Each structure stands twice: as structure tokens, then as C-alpha cells.
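Participant: Sequence isn't available, so here's the structure alone:
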């Protein structure tokens, strides 16, 4: 093929088509991690490295690490970490088609066309951040604001507690460790709210997407929603693409995502260790769905109980009455609700369906050991 007097190889033209479609889906509200998730669901698993190659090559040529919103940058770094062999494709002086052949020598023209086709027909998605066409030449501050950045030391302490809770074989120990993690989360969130209310710093409301996989994706969303509700975070679920969006302040989003990851590990382990009472096939599947539903319900109850206790402790630490703290937290929740309604004005509540009663109660019982209990000593700040 000849364009403007220059011969262009067919594989390079196909590769450029992939980059063009990627730019289009970005402008329609999709982000790098979303693109890889939907590619994995729509095609073969071998399409994921091809999609990652396009994402990383595009990021290099658009200088995304220096211009994109911080959530976007975090996604790019995570993708690069999962696909280290694709760093060879990001040389700005190498055409994408040539770099693609070098990094993924077995990729076919059929694959390139197939992934490009998938991206071409992705519908508009809610914009959570500015698309590439609206990025500044250089990012002055994260997302154009100066939000409160979660304290790395606090996050590391929470993560350490949750990691221990995941790894222990003793339910009482897992319960105590998770209780301490939730208490620390609440105390830190209250502190951030007080600082934001006095104008010392800001903790703006944002949206963040989590990509869930089968089996039991809907039940996993119930767990995410229960955790979010206890921590002033709203959740919406897109069934067709199996993507959940959580809306909350920067601090709360980070902490909810960490707690969800840990409790999902604990729930999955507990479910695997629970006898399905002789059920097989579809009966066993129904039991496990009910198990995760019961687990999520009980987790939500205990997290809310722990939040009330830890909030009272945080007010005492700050030497202010709980009655003075309550309006501050209410304003924080209202700002989350306002942003949620702006992003998703037409959501509807999910309807419950009939579930296996034995599985539901088995899940609630398991949540007693995986979540929170009264009487735990508060964790010092």
C-alpha cells in the first residue's frame, strides 16, 4: 500500500489501526485497566499481551506518565509490571508495528484486527478522569488539585494487618487482625475529614473502577458494597462488563479497596473449606453463592458496628464531642452522594433472588471469624 508517496507495510498499518481505536476508547471514558479487562473477557487470553503492548506504546508516545491523572499512571505502572517483556516496544523511535513483531513475534494480523474490532464498538463509559485530549502538557498536581494523599505508613500498617489475617489458620487471630485494620481505617478517615473540614488539606471525592471475574461476580459485588457502605463509599455494578465503580474520597477509596481484597481472600478460603452438605453440580453452586451472600451481609453489619466504636474513639482522641464530629462526617457523606448522582444519575437497586438458606447461614457464621468483634482494644495511632 502506498500513502503520500511512501510504502507502508500491511502489518504496520494494522498496528496503527489498533492505536487509533485505543485513542477512541480513551476519549469515550475507558481507562487502561478497563481496556485490558474487557479485552480478556471479549477474546482469547493471548489477546491481553497485545492489548498491553498497545497501551504501553501509546503511553510512551503521549508522555502519559508526566501528563495523565494519577490513577491513570498507577494503572500503567501495574500493567508494565505484569508485562515486563513489553518494555522493548516502547522506544519512541520504533514504529509500533515493528516493535510489536519484536516483542510478540507470534502475534497474527487476525488478532490485531480482532482486538481493534472489539475496541471500535465499545460504547461510551462514564468519565472518571480527563481523557488524553484534555491532559495538560505537564501535570502540575494530581488531577489538578492538591488532595490528601493517603499516608504510606498508615496504609502499610493496614496492609500488614490484613496480610496476616489472610495467612493465619486461626479464626480468632484473623478476627482480631481485621478488627484492628478497620479501627485504624476509621481513625485515619476521621482525621482526614477533620483536616479537610478546617481547610488544612483536601480529600476530594473520586471514582475508581474494580474489575471482577467469575465465578460469583455478583456476590463479590455484594461484599464490596457492604464494605463501602460501612466506610462512606458508594458502589455501582456494570454486569455486562463485570466492572464495579466505587465513589468516595481518596483516603476512603484506598482503604476500601485494600479491605475488599483481603476479605475476598478470606471469604474464598472459608467457602472452600465449608462442606456443601452433599450438594453437587448446580446445588453446590447455589450453596456457594448463598455462602458469599451471607458472608457479605454479616461483614457489613460488623464493619458498621466497628466504625461506630472507632469513630467515638477518634472523637475522644481529637478532644471533640461526637455531636460535633457527626455533622462533619455527614457533610463528607453528602459530598460523596452528590458526586455519585452526577456520575450515575439513572442507577437502580439490584433485586435479591432466592438463595440456599444453609449456604447463607454458613456464610454468616464464617464472617464471624473473618470480620470484626466487640471488645478489641483500639489500635494506637
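Facilitator: Noted; the coordinates are in hand. As the structure is a prediction and not an experimental result, all values here were calculated from the model.

Participant: Please count neighbours and contacts with C-alpha atoms only from this point.
Facilitator: Will do.

Participant: Is there a neighbour count for the nearest residue in space to residue 150 that is not next to it in sequence? I'd like the number.
Facilitator: Take residue 150 and drop its neighbours on the chain: the residue closest to it by CA to CA, 6 or more residues apart in numbering is residue 251, 5.5 Å away. Residue 251 has 23 neighbouring residues, counting by other CA atoms under 10 Å.

Participant: Also residue 359?
Facilitator: 27.

Participant: which residues touch the residue nearest to residue 150?
Facilitator: Residues counted as contacts of residue 251 (CA atoms under 8 Å, 6 or more residues apart in numbering) are 148, 149, 150, 189, 192, 203.

Participant: What's the ChimeraX line that selects buried ones from the residues you listed?
Facilitator: Buried members of these, defined by 16 or more other CA atoms under 10 Å, are picked up in ChimeraX with:
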select :148,150,189,192,203
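
Participant: Quick check: of the contacts of residue 251, which lies closest to residue 259?
Facilitator: residue 189 (13.8 Å; CA to CA).

Participant: ok, the closest one - contacts?
Facilitator: For residue 189, the contact set (CA under 8 Å, 6+ apart) comprises 251, 252.

Participant: now the host helix or strand of it: how far from the chain's centre is it?
Facilitator: Residue 189 belongs to helix 171-197 when assigned by DSSP states H and E. Its chain's C-alpha centre and that of helix 171-197 lie 19 Å apart, by CA atoms, centre = their mean, to the nearest Å.

Participant: For the following helix or strand past it, which helices and strands make contact with it?
Facilitator: Counting by DSSP H and E, the next helix or strand C-terminal to helix 171-197 is strand 205-211. When contacts are defined as 3 or more CA pairs under 8 Å, 6 or more residues apart in numbering; DSSP states H and E, strand 205-211 sits against helix 32-42, strand 243-249, helix 250-273, helix 322-343.

Participant: this is the comparison structure:
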């Protein structure tokens, strides 16, 4: 009973009070009572379960902890999530295994002194206790039988051959130092994704109603997160998905069919890498010309990059769709729009900061042109060569 009282007093003092004084007092209580460690861990697992019930997933919490706290807290979270998840066995939601594997790669936290560790634990628990309810993209773990993944995806041990090829193409595009090669590789990847999306739409025509849109959250990290959210939005639209940005928590929820969601995440990540590399090269040229790097240059670069990528992808999307498939794709678009409205009955438009640096806008536009300049390819399914 004594250890329970110690933890009760510490949590009551630390979780809901502001300031460091209450946190220090609570950490001192825990540091002086080693017998309270097991109960403290149990309370942490309970806080995690409440977070899952409020719509959060491991990757969401990990992203927030790394942003708002630090690496020590992130490693503590990985340790806690591993212990809490062990209770569910196979009853984990779709895609949780990959998130848990990512966290499992974390180095265990340094033990250090008991006071320092107790302080970090309480700071982590304070963040967990204050997480609000967000839109769920999957049932919480243990809520029922594990949802069956789409055929050919998670659960089979293999990803679709198309995604393997796209992943390889984008990896090469990110690694090459030759802009023209990156252009061709990225264009080919987009072509494969468009063809695959159309193939899936044809195969799904007349399929059971269970084949419905799902959702996943994708991190949108600072700095220049508004422009990056726009980039994710235009990539989502081009792949027949819808993205809703949550700025305060640093992610967008993307709604669509599974194959399209995978394509969105792959392409968005690759375009971020290519854009960052292009911006670094542009800044080097600016410095060589005697101009210092500036925040306005980078903001203008990312704004132009996202805007221009959107223009290119919209054109590619329109070109890719055979006329006879428009009714099929329209039905899928309506399903995605309906799921988005049900998940987010109230949304508002975010304002994008204007670009004020002409050089940044020019270089961002040029980088987008290089990343997505059209290249000849084979005719899409249903189109005549």
C-alpha cells in the first residue's frame, strides 16, 4: 500500500500542476522509494491505453514526444510501449507491427540517477495524460479481432511488386547526384503508381463493400510545415486521396484506399528528400554569390516547390485516366470524400504564408520542375498507344 501511495502522491503532484516545483517534489518522492517502480510502470501502461482509446497510435505519440520533450523521453516511451503492447498478442490494429518495430530499434534509456530518471518519466506521463481525443484511424488494440489487411499487403509477408519497384526507383532518385536521372526515376515511379491505382480500381469494380477507404497519419515536421502540408495535400490529391492537416500535433490524416495511401507516403517522403537536397544546393549557390542563407529564402523555396509539384501532379493525374474508367474512379472518389467527411465533420482552410524571396521562389520552382518533369512512358491500362 505504501508504494501505491507514493505513486499516487507523485502523479497527483506532477501530472496536472504547472511548473517545475511540483515536478521536482514528485520526482524526489519516487527516487526515494525504489519499491514504487513497478507501480509507476503500471500507471504508465494505463496512460498509454487511454491514449490508444482516444485515437492515438505509437508513431503519433513518438513523434510528439521527440518534438516536445527529447531523446531520453523518446527512449523511455519505446520501453513503455513495448511492455504495454506485449499484453495484446495478435490483437493489434493494422500497421501497428511496423510502428512497434520502429520503436523497438531505440536504444534503452540510460539509467543514471533515480531522480533524473523519475523526472523524465513524469514529464513523459504528463504529456500522455494531456493528450486530447483525435480522429481514430483504427480501433484501439485489444478491441476486437485484428482487421484483415488488403490482399497482397501486410500480413502476407510481402508487399505488392509495384510498391517494391516504386520504393527502389525513389531510393535511386534520392541518392543520385544527377538532376536529370532523378527526374526520370521520379517520373517513372509516378507512372507506376498511377497505373497501379487504375488497375486496383478496375479489379475492385463489383467487389464486396468491405473494400472501403481507410486512413493513416503522416508526420509533417517543422520547419516550414505549412508548405510541407501543402506538398502532402497535392500528392494526396494526385493519388485520389484526401489529406487533413493537424498543425498543433504535426501530422496530416490521409484518407484513401490502401494502395493509394502507400503511394502517397512513398512519394511524399521522396519529394521531401529531393526538395531538401535541392534547397541545400541552391543555398550553396547563394553563398557562393555572397548572399547568406535566410529563413525567407527557405520558406519561399518550399512554398514554390509545393505549388509547382501540385501543378505537375494535377496534369499527370488528368492525363493518366482513360475516359472509360471515369465512372469507376468517381465512385471511389465519392467513397473517399464520404469517409473524410465522417472523420472530419468540421474542417477549416489554413492560410499559406506568402513567398517574399524571389530567389527562393525561383529555385523552389526549378527544383519541382526537375523532380516531376514529364518523361515518355508506356501507355496506361485502357489507353491506346
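Facilitator: Structure's in. What do you need? Every value quoted in this text rests on a predicted model; they were computed, and no experiment measured them.

Participant: related to what we said a few turns ago, using TSV, lay out the helices and strands packed on strand 205-211 of structure 1 together with distance to residue 302 of structure 1.
Facilitator: Formatted as TSV, those follow (distance: least, CA to CA, whole Å):
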stretch	distance to residue 302 of structure 1
helix 32-42	32
strand 243-249	20
helix 250-273	13
helix 322-343	19
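
Participant: Can you tell me which of the ones you listed is most buried?
Facilitator: strand 243-249 (a mean of 23; mean count of other CA atoms under 10 Å).

Participant: In structure 2, point out the residues matching it.
Facilitator: Counting by TM-score structural alignment, strand 243-249 of structure 1 pairs with residues 251-257 of structure 2.

Participant: what sits against the residue nearest in space to the middle of structure 2?
Facilitator: Closest to where the C-alpha atoms of structure 2 average out (CA atoms, centre = their mean) is residue 218, at 1.7 Å. Contact analysis of residue 218 of structure 2 by CA under 8 Å, 6+ apart lists 251, 252, 253, 254, 265.

Participant: quick one on the thing from earlier: and residue 227 of structure 1, which of the helices and strands packed on strand 205-211 of structure 1 is closest to it?
Facilitator: Residue 227 of structure 1 sits nearest to helix 250-273 of all these, at 6.5 Å, using CA to CA.

Participant: And the next helix-or-strand element following that closest one, what does it pack against?
Facilitator: Next in sequence after helix 250-273 of structure 1, counting helices and strands by DSSP H and E, comes helix 282-318. Where contact means 3+ CA pairs under 8 Å, 6+ apart, helix 282-318 of structure 1 is packed against helix 171-197, helix 217-230, helix 250-273, helix 322-343, helix 357-370.

Participant: Nearest to residue 1 of structure 1 among these would be which one?
Facilitator: Closest to residue 1 of structure 1 of those, according to CA to CA: helix 322-343, at 44.6 Å.

Participant: what's the neighbour count on residue 84 of structure 2?
Facilitator: Residue 84 of structure 2: 17 neighbours (other CA under 10 Å).

Participant: That one matches what in structure 1?
Facilitator: In structure 1, residue 84 of structure 2 lands on residue 58 (TM-score structural alignment).

Participant: what's the answer for residue 198 of structure 2, then?
Facilitator: Aligning on TM-score structural alignment places residue 198 of structure 2 opposite residue 190 in structure 1.

Participant: Now do its match against residue 328 of structure 1, distance only.
Facilitator: 9 Å (CA to CA, to the nearest Å).

Participant: picking up where we left off before, is it correct that the match of residue 198 of structure 2 is in contact with residue 316?
Facilitator: No - Residue 190 of structure 1 is beyond contact range of residue 316, at 11.5 Å (criterion: CA atoms under 8 Å).

Participant: Compare neighbour counts for these two and give me the winner.
Facilitator: It is residue 190, of residue 190 of structure 1 and residue 316, that has more neighbours when counted by other CA under 10 Å, with 21 against 12.

Participant: ok, the more buried one - contacts?
Facilitator: 311, 314, 329.

Participant: From residue 230 of structure 1, how far off is it?
Facilitator: 13 Å.

Participant: again, but for residue 169 of structure 1
Facilitator: 26 Å.

Participant: go on, residue 286 of structure 1?
Facilitator: Residue 286 of structure 1 is 27 Å from residue 230 of structure 1, by CA to CA.

Participant: again, but for residue 153 of structure 1
Facilitator: Counting by CA to CA, the gap from residue 153 of structure 1 to residue 230 of structure 1 is 23 Å.

Participant: These two: which is more packed in?
Facilitator: Legend: neighbour count by other CA under 10 Å for residue 153 of structure 1 and residue 230, higher for residue 230 (22 against 9).

Participant: so what's that one closest to, chain neighbours aside?
Facilitator: That would be residue 304: by CA to CA, 6+ apart, it lies 5.0 Å from residue 230 of structure 1.

Participant: Give me the aligned partner of that neighbour over in structure 2.
Facilitator: So, by TM-score structural alignment, residue 304 of structure 1 is matched to residue 314.

Participant: Residue 276 of structure 2 and residue 270 of structure 2: what is the separation?
Facilitator: Residue 276 of structure 2 is 10 Å from residue 270 of structure 2, by CA to CA.

Participant: residues shared between the contacts of these two?
Facilitator: Common neighbours of residue 276 of structure 2 and residue 270 (CA under 8 Å, 6+ apart) do not exist.

Participant: shouldn't the match of residue 304 of structure 1 be in contact with residue 238?
Facilitator: Yes - if you go by CA under 8 Å, residue 314 of structure 2 and residue 238 touch, sitting 5.9 Å apart.

Participant: re earlier: can you redo the helices and strands packed on helix 282-318 of structure 1 as TSV with distance to residue 122 of structure 1?
Facilitator: TSV is the format used below for those (distance: least, CA to CA, whole Å):
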stretch	distance to residue 122 of structure 1
helix 171-197	37
helix 217-230	21
helix 250-273	26
helix 322-343	19
helix 357-370	37
